[in-house]
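**Q** Just to be clear, the model below is a prediction. Sequence and coordinates:
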Amino acid sequence: MRRLNRRLVLSVLGVLWIAALLLYLGTRKRLEGVGPGGQLQTPKGSDIDWDDLWDQFEERKYLSARRWKGGEDPYRLYAFNQRESERIPSDRAIRDTRHHRCTTLHYSSDLPPTSIIITFHNEARSTLLRTVRSVLNRTPVHLVHEIILVDDFSDDSDDCRLLIKLPKVKCLRNRKREGLIRSRIRGADVAQAGVLTFLDSHCEVNKDWLLPLLQRIKEDPTHVVSPVIDIINLDTFAYVAASSDLRGGFDWSLHFKWEQLSPKQKAKRTDPTEPIKTPIIAGGLFVIDKAWFNHLGKYDAAMDIWGGENFEISFRVWMCGGSLEIIPCSRVGHVFRKKHPYTFPEGNANTYIKNTKRTAEVWMDEYKQYYYAARPAAQGRPYGDIQSRVELRKSLKCHSFKWYLENVYPELRIPEESLYQTGMIRQRQRCLETQKSEGQDSPVVILNPCITSKGAAAAAQEWTYTYNQQVRYQKLCLSIQTLFPGSQVVLLPCREGDGKQRWNKVGSHIEHMATRYCLDTEMVGDTNENMREVVINPCESTAMSQRWEMVMS
């Protein structure tokens, strides 16, 4: 009997010990304390079964908030098709869009882990969750130190807070709207890993996306690397492969664009898995060594909300000793929206001008004149104190912008050297000419027989096509006064940035940029073929009156 009682006691103690252990683990899983600065603490999760955490996460309840309702505009809240996003599972399968050679590559076994930083403001819960879940599903566990969500003062704090039940996820909430730039700085400051990975909140990472990025950082910490950014269609949410022959580029107004590699650059690329040097990154998705990020001065914290920060950090990386690369074997899908679903306190255009003007003033040296010529609205606009950024550039002993143009982006043509072209604008045997009669305030534009000899008469047919797409005669520019077909082309004082004065040569047509109509001539009256006025009309490929030759020297 005594032995039976002893066994019974031991059994009870064993049950109590197991119950206590389960209670302890359950408490750890549900731990959601609020720390200083609004930081939500989460369990470390390294020894917790991820499947158990997913089981505890109430996905259906999380996604039920602010769901699209029949009859509503599905684009109203987020500027993409909310209805379609909510129909797609959070863990949907996507096609591996890499080149087949990527699957044969081998990476170091000791790659550094990374802190993944995702900032958002009023993001759709369906896309935010899909972003996080794609990272957890398609990334080796040991390479994700943490996923830091920075909630930039969204209307509903639960958008972020409820996600800390997921593995590796932490949440920071701003006490006021700070914008992407300052939010990313905050996330980077608390990140514990030695490598930072910045993602947007409407992405889906593809298979083995992180390994090739970390490999380049391990090989050289001054590499700043970006994946090939695939396209998630904003209407259907179809995942579409992007070309791997693209790199980032821009014009003098600091407008980002994707550009094809030149035939010469393509010929040099014998291996499609090799990194692509890029003058600029899109900015939403990239990986950088944390010590290098801090050494370079993080982001310019005086920039507001969003826009232009990718130029500033790209110029700084290249000019101060680093490099930018696109890694073809890393693929991440991204929803590209046509407009911003959120508001900018000072307006979208004003914010972008402020941010890019700070970039031009600090980094572009004497070449900033071309920025102002291409973006005249920036003249006289306030842009804050830049002294600390100027001093940063000096302390880092960075190269000049001239060096950047010569060594990184020689394809960006310098306006004064290459795009002021002077000559005649000819239609068969007749040329555009300026003619001023007595009593007229300014000359008119007519067609007259071309003059090949020098002299005052020939000077009236001499036009200058400028780098910002104006057609000038001395200080006057070809312009229109109304935007309707048949509107007469006139000469008006040149004004930088005036859309009515911008023209583009497209084949044999000269296209008016604002209207997309073509330079044309029409008879004055019914009888005299020689009397023709210069107008704009809808473009017609067969219209002889719309065919022009710009004979420029």
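**A** Ah, there it is.
**Q** use CA for all of it now, contacts and neighbours both
**A** Fine.
**Q** any chance you could map the strands in the stretch 251-400 of the chain?
**A** 256-260, 276-277, 286-289, 323-335 (DSSP state E, counting those that start in this stretch).
**Q** Now do the longest one: which elements does it pack against?
**A** Taking 3 or more CA pairs under 8 Å, 6 or more residues apart in numbering; DSSP states H and E as contact, the helices and strands that strand 323-335 lies on are strand 203-205, helix 211-219, strand 223-232, strand 276-277, helix 309-319.
**Q** what about the ones you listed, which gets the closest to residue 289?
**A** The closest of the helices and strands packed on strand 323-335 to residue 289 is helix 211-219. By CA to CA, the value is 6.6 Å.
**Q** neighbouring contacts of that closest one?
**A** With CA atoms under 8 Å, 6 or more residues apart in numbering as the test, helix 211-219 has contacts from 107-108, 111-112, 223-227, 287-289, 327, 329-330.
**Q** try this one next to it:
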Amino acid sequence: MLFSVKNSRGCFKRAMQVSKRNWLCLILIFLLYLSLTNISQVTYKKNGSSVSYDKSLHSNWMFKISKNYDYIYLREWTEPTKVIVSVSSGRGENGTAFVPTSDEKPIMEKRLKEQHYNVLASEKMSLRRSLPDYRFPECRSLIYPKKLPTATVIIVVHNEIWATLLRTVWSIIDRSPRELIEEIIIVDDASTWTHLKQPLDDYAKTLPANIKIMRTENREGLIRARIKGANMAKGNILIFLDAHIECTEGWLQPILSRIAWDRSVVAVPLIDGISTENMGYQKFPLEINGLHWSLIFDWMPVPEREIIRTKHDRTAPLRTPTHIGCAFAMDREFFFEIGSYDEGMDIWGSENVELAWRTWMCGGSLEILPCSRVAHLFRSSTYSFDGNAEQIKTRNNNRLIEVWMDEFKNRIYAAYPRTKSVSPGDLTQRKNLRKQLNCKSFRWYLENIYPESAWFKEFINMGSIKNVAENKCLDAYTIKISQNLMTYSCHNVGGAQFFAFSTSGQIMTFRDPCVGIGSDKKSVVVVKCSETDKSQFWDYKQEEKWIVHRESNLCMTKHENRIIIDTCNPFDNKFKWELKSGA
């Protein structure tokens, strides 16, 4: 007979009340209690000791589902057998880059231009190529519970290259404990390529895994297609993967173990890269994800506060403000209880940020697991959809900020004034969801999860900076570090002409770098923001309309085709600047 942990605790309590003559029964029940607790309260273990950093940011468990899985839902597993099926040429093995022959170069370049990555390289490599193991040495010594919940892997496909898709599938099969993969669901979102029809069905039947293929009648887009896959799933945990990734050794166990310990965790593997130029495996550093003013995710160093919280342990889950969205996992019931995705969003874009904010603000957590590594092909998008793509993405963004950003939404509109005119559509359901879940404020999110965010600062102005003499605006155009600033005709649409002038004296650009001084001590350039770098602080003199460099006491001015600092001149309008609000 199988006991749940809840039942075993009750049994243990009753056993404590029996007479001393039943000491043997007591010991047996106590041992059962320990074993079941060890199974249910799954966590990383090192040298026999539990490792946990779960100082919750939330005061209580607010969900209908239980925090941990019942014992009966866990499944025993064994390590997958290492399988390497390489091509005779050995191309791509161990994640190496593809090197074309002279005969291959013309077709390679043609197809690279068409698909935005090296399709020929993908086709010349084994579908089951070997990959390097870039896990930290500490990760390889971790021991995971003998029983774990099962997973359904969901892959949305629209006109994906055969070799790239199947390499994704094979990497899951070959590097995952077979017992823990309940199924792999491929959602074909109205593909038009013939190899994704009957040939894919036939090939799937030959695979040593439970492969299910579902097809949408009409284009749904990534967001709604993922929901369709989730509705069909039977595994305890949903793992959403792009159709152009490769899983590495040991990628699955940390994910399942972490969620089994706490079902409100959204677990994200450490993302590595696959080169679009040659399909070579690229090791990425250990970082977490933040956001630009444009609401596009960005990599950011692990904050010191997080290093201290995890006691400098490189195996510990890291709290991250957001995530890229190409690979993540969460409990199936939790996914639906917390609102799945916003079905009012189209294609893709903003759905990853919306999920991250909703998770944090509504009682869950979003974590990067350093011991789980998945490589992603960062190609230019080929994901087509009816309608204007920019308009659709703007609408997605507006749905995100109108539901979740509270008063901070005006900061986004200041950076991109024209986006405010795009209707987000009906938000009633999503706003009601936020109320039902009793979610925290966006200010709470910034204070507790993302204090490094530029949005957490106070500003004297957010908008454009216009030079009085020539009636042109300061422009950061490419946002490359050390790049000189220039002036350009004011276009009033934000972007490269958006500058957020903080009360502390920093001037931030639309992609978060700041305005500072170049190595020549004269040129005004784009620099990496730093609170300790005195050379990037400024003051605005309202009466004189001067932007004064605090450290040198010189003024910003236009000189020929670049911006410099020079001795302030009250008689030269080139030294005068007007701050225009974009809100």
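**A** Great, that's in hand. In this text the structure is predicted, and so the values were computed from the model without any measurement.
**Q** before we move on, the earlier item: out of the helices and strands packed on strand 323-335 of structure 1, deepest packed?
**A** strand 203-205 (a mean of 29; mean count of other CA atoms under 10 Å).
**Q** State the span of structure 2 onto which that one is aligned.
**A** Using TM-score structural alignment, the residues of structure 2 aligned to strand 203-205 of structure 1 are 245-247.
**Q** returning to that earlier point: make a markdown table out of the helices and strands packed on strand 323-335 of structure 1 and add distance to residue 39 of structure 1.
**A** Output for these, formatted as a markdown table (distance: least, CA to CA, whole Å):
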| stretch | distance to residue 39 of structure 1 |
| --- | --- |
| strand 203-205 | 24 |
| helix 211-219 | 27 |
| strand 223-232 | 28 |
| strand 276-277 | 37 |
| helix 309-319 | 25 |
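**Q** wait, which of those is closest to residue 362 of structure 1?
**A** Nearest of these to residue 362 of structure 1, taken as CA to CA: helix 309-319 at 8.8 Å.
**Q** Could you report the separation of the aligned residue in structure 2 for residue 235 of structure 1 from residue 579 of structure 2?
**A** When structure 2 is aligned by TM-score structural alignment, residue 235 of structure 1 is paired with residue 277. Between residue 277 of structure 2 and residue 579 of structure 2 the distance is 43 Å, computed by CA to CA, to the nearest Å.
**Q** Also residue 486 of structure 2?
**A** Counting by CA to CA - residue 486 of structure 2 and residue 579 of structure 2 are separated by 16 Å.
**Q** neighbours of residue 377 of structure 2, just the number please.
**A** 22 (other CA atoms under 10 Å).
**Q** Relative to structure 1, which residues correspond to stretch 127-135 of structure 2?
**A** By TM-score structural alignment, stretch 127-135 of structure 2 lines up with residues 90-98 in structure 1.
**Q** Check which residues of the matching stretch are buried.
**A** Across stretch 90-98 of structure 1, burial judged by 16 or more other CA atoms under 10 Å covers 90, 97-98.
**Q** Mind listing residues that contact that stretch?
**A** Taking CA under 8 Å, 6+ apart as the rule, stretch 90-98 of structure 1 contacts 126-127, 129-130, 133-134, 137, 206-207, 239, 241, 328-331.
**Q** Among the residues you listed, name the buried ones.
**A** Here, 16+ other CA under 10 Å leaves 126-127, 129-130, 133-134, 206-207, 239, 241, 328-331 buried among the contacts of stretch 90-98 of structure 1.
**Q** just these now: which is nearest residue 505 of structure 1?
**A** residue 241 (32.2 Å).
**Q** Could you list which residues are in contact with that closest one?
**A** 97, 230-231.
**Q** again, 10 Å this time
**A** 95-98, 228-232, 331-333 (CA atoms under 10 Å, 6 or more residues apart in numbering).
**Q** hmm, who's touching stretch 296-306 of structure 2?
**A** Outside stretch 296-306 of structure 2, the residues that touch it by CA under 10 Å, 6+ apart are 285-292, 310-312, 316-325, 349-350, 352-353, 397, 450-452, 511.
**Q** Filter the residues you listed down to just the ones in helices.
**A** Among these, the members found in helices (DSSP state H) are 352-353, 397.
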